[in-house]
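> Please work out how this folds:
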Amino acid sequence: MEPHLLRTFVTVVHRRSFSAAAEELGYTQSAVSQQIAVLEADLGVALLRRRPVRPTPAGERLLEHAGPLLLRHRAARADVLRAAAGPAERLTVIASPLACTPAIARGLTANRSVATLRTVGRERVAERFASGAADLGLVDGIAAPSDPLRLPDVGTPARIGVAEEELVVVLPDRHPLARRRGLALADLADALWLRADVAVPVERLREIAGVGGFRVAFGYDGEDVHTVVNLAAAGHGLALLPASVAAGVPLTAPRVVHRVEALYGPSSDRAAALAAQLRQPPSSTPPGTSAAGS
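Below is the predicted model of the structure:
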């Protein structure tokens, strides 16, 4: 399966139209049809129904594989080009919004090799890094202490944990639970929560709590953490955030932390040195004893 044929197939499925896919890819409609026909002939199965355009069961399965395969292809290409270009004098860093903690921001400021910092959604950091958009990627997520984050398969970049900190539940000052020294996530399953890209998603809350619930009361589609804090403080729903960006009641169960990892090419000494410089010592503060929860 040639990568350009897979890319055409994915575009047709997403756009639900051969003509729209042709416009996006810069091909003629007949060229798109020919590429899909070649892919179907190679696999020996029909991948698309034409009216309306939608994948067959075989096409659905191919779609599941196509994203990771295309990403690995872009990652391999970017890795080869990085090696051919040699060491970068000035580094571009790409980060999810909450990956740039105060301590990491200070580290980036202190390192004169950093030229640019860009932020994208946490689910896109590994993909953008692997595609060659940055020399160093910083991605955050929730994990058990010292456990690696679950990231897309983007080849073999070097990755290290650079920071871990406790999580806090952000809620209004007058909330009945606001004076607690700690909270168990499962006990908050019946509460109303904010849906926000920069907070822990409600789907992840259900997963780590091991129970259902966690209904969404209000949705916020931006990436400004201060807006999330203000919405939670105003009573629009609870939010789970790192302790460094918000005051709240510490999460004491289950034992999970906000973790930040750095991704860099194994041949990039400057990026490796920056990742090592950003690495923070593990916190010795037990959950439930931070100033945020006092």
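> C-alpha from now on. contacts and neighbour counts both.
Fine.
> Please name the residues that touch the closest residue in space to Leu240 that isn't next to it in sequence.
Spatial nearest neighbour of Leu240, excluding adjacent residues (Cα to Cα, 6 or more residues apart in numbering): Val169 at 4.7 Å. Applying Cα atoms under 8 Å, 6 or more residues apart in numbering, we find Val169 in contact with Leu183, Leu238, Ala239, Leu240, Leu241, Gly248, Val249, Pro250, Leu251.
> same thing with Arg90?
Applying Cα under 8 Å, 6+ apart, the residues near Arg90 are Ser113, Val114, Ala115.
> how close does it get to Arg279?
Applying Cα to Cα, to the nearest Å, the value for Arg90 to Arg279 is 20 Å.
> Gly107 too?
From Gly107 to Arg279 the distance is 9 Å (Cα to Cα).
> starting at the chain centroid, how far to stretch 30-40?
Offset of stretch 30-40 from its chain centre (Cα atoms, centre = their mean, to the nearest Å): 33 Å.
> To clarify, my last question referred to stretch 10-17.
That offset, for stretch 10-17, works out to 24 Å (Cα atoms, centre = their mean).
> Stretch 64-84 now?
18 Å.
> cool, stretch 111-130 as well?
Relative to the centre of its chain, stretch 111-130 is centred 11 Å away, using Cα atoms, centre = their mean.
> Any idea how far apart the tips of that stretch sit?
Stretch 111-130: ends 23 Å apart by Cα to Cα.
> To check against the first, give me the structure of this:
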Amino acid sequence: MDPHLLRTFITVVHRRSFSAAAEDLGYTQSAVSQQIAVLEADLGLALLHRRPVTLTPAGERLLEHAGPLLLRHRAVRADVLRAAAGPIERLTVAASPLACTPTIARSLTQERLAVTLHTVGRENVAEQVASGTVDLGFVDGIAAPSDPLRLPDVGPLTAIGVAEEELVVVLPSDHPLSRRRGLALTDLADALWLQAPAAVSVERLREVAGTDGFRVGFRYGGEDVHTLLNLAAAGHGLTLLPSSVAVGVPLTAPRIVHRVEVLHGLRTPGPAQAVTGRLR
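So this is what the prediction gives:
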């Protein structure tokens, strides 16, 4: 049976009107009537009562089969087109929790490319790229503007900076400092901070500020940023996040940014080269 005739039949049944079905399908009413007549002639059975439009017993049975038949027809067509277009290339990517920015996510969109993305700890991204476990890695961290991230020495890797953005201090809305236009990190050394994989670690804060303090108020072992924001809003501790992720008070001193780098090894597959080229 012609799938176009089946589609017309289903539309008439659902709209209960030849004229409404014609409007949906972009045909004239007479064309719809003719298609139903051809389908009935092919089966040698009446499928529809005309006034009002209702199903005959044969029409009810055809309706049961028509949907799956059309679905199968579309699946076969899509499969043939995919085969004709050539094989799908595959790309495996590892990214630290805050490394997959909107721009980077868009760079992974490519026709005929199937991407698998794993979220791993910052310290594990370089290791997985160097070992060949993944084709490409994205790692984030804090650094002075244009300065490279400090990566573990796990072998020959190429690291390219692809994004930098402002950092904000996330604190409860009723916090005394929440209405400031900017905050210096040294002014927050006595505050309690959240310790979490997705956030800047307390140890890194001490290093950047060049001072002690920055006590841990709450330890969160997960990587969900929404949970991290809820913990900060509830007063469990402050956190430092990129401005694209959270609303907070801009960090004005020291001059550091949230930086993302793409990592690849000596042998880079074609899809990884294409993604890196777009990000450059």
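> can you pick the most crowded of the contacts of Arg90 of the first structure?
Val114 (19 neighbours; other Cα atoms under 10 Å).
> Could you pull up the residues touching it?
By Cα under 8 Å, 6+ apart, the contact list for Val114 of the first structure reads Arg90, Leu91, Thr92, Val93, Leu108.
> Looking at the residues you listed, which is nearest Ala272 of the first structure?
Set against Ala272 of the first structure, the nearest of the contacts of Val114 of the first structure by Cα to Cα is Leu91 (11.1 Å).
> could you check the distance from the closest one over to Arg118 of the first structure?
11 Å.
> Looking at the two, which is more packed in?
Leu91 (20 against 14).
> wait, what's in contact with the more buried one?
Neighbour list for Leu91 of the first structure: Ser113, Val114, Ala115, Thr116, Ala134, Asp135, Leu136, Arg270, Ala271 [criterion: Cα under 8 Å, 6+ apart].
> check contacts around the fourth one.
What it means is Thr116 of the first structure. Neighbour list for Thr116 of the first structure: Leu91, Thr92, Val93 [criterion: Cα under 8 Å, 6+ apart].
> ok, now which ones touch the last one?
Yep, that's Val93 of the first structure we're talking about. Val93 of the first structure makes contact with Val114, Thr116, Leu117, Arg118, Ala134, Asp135, Leu136, Gly137, Leu138, according to Cα under 8 Å, 6+ apart.
> In three-state terms, label it for me.
Three-state call for Val93 of the first structure (DSSP: H, G, I helix; E, B strand; the rest coil): strand.
> Quick check: the gap between it and Leu274 of the first structure.
From Val93 of the first structure to Leu274 of the first structure the distance is 10 Å (Cα to Cα).
> And for Ala76 of the first structure?
Using Cα to Cα, Ala76 of the first structure is found at 23 Å from Leu274 of the first structure.
> now do Leu91 of the first structure
As for Leu91 of the first structure, its distance to Leu274 of the first structure is 9 Å (criterion: Cα to Cα).
> and the residue mapped onto Gly161 of the first structure from the second structure, helix, strand or coil?
Gly161 of the first structure maps onto Gly161 of the second structure when the alignment is built from TM-score structural alignment. Classification of Gly161 of the second structure using three-state DSSP returns strand.
> quick one: contacts for Gly161 of the second structure?
So Gly161 of the second structure contacts Ser146, Pro148, Arg259, Val260, Glu261, Val262 (Cα under 8 Å, 6+ apart).
> quick one: which of those is nearest to Phe9 of the second structure?
Nearest to Phe9 of the second structure out of these is Val262 (Cα to Cα; 53.3 Å).
> burial of that closest one, as a residue count?
Using other Cα under 10 Å, Val262 of the second structure has 25 other residues around it.
> from what I can see, it looks like it's in a strand, true?
Yes - checked against three-state DSSP, Val262 of the second structure lies within a strand.
> how much space between the residue lying closest to it once chain neighbours are set aside and Asn124 of the second structure?
Closest residue to Val262 of the second structure apart from its sequence neighbours, by Cα to Cα, 6+ apart: Phe138 at 4.6 Å. The gap separating Phe138 of the second structure from Asn124 of the second structure is 11 Å, by Cα to Cα.
> This completes my enquiry, with thanks.
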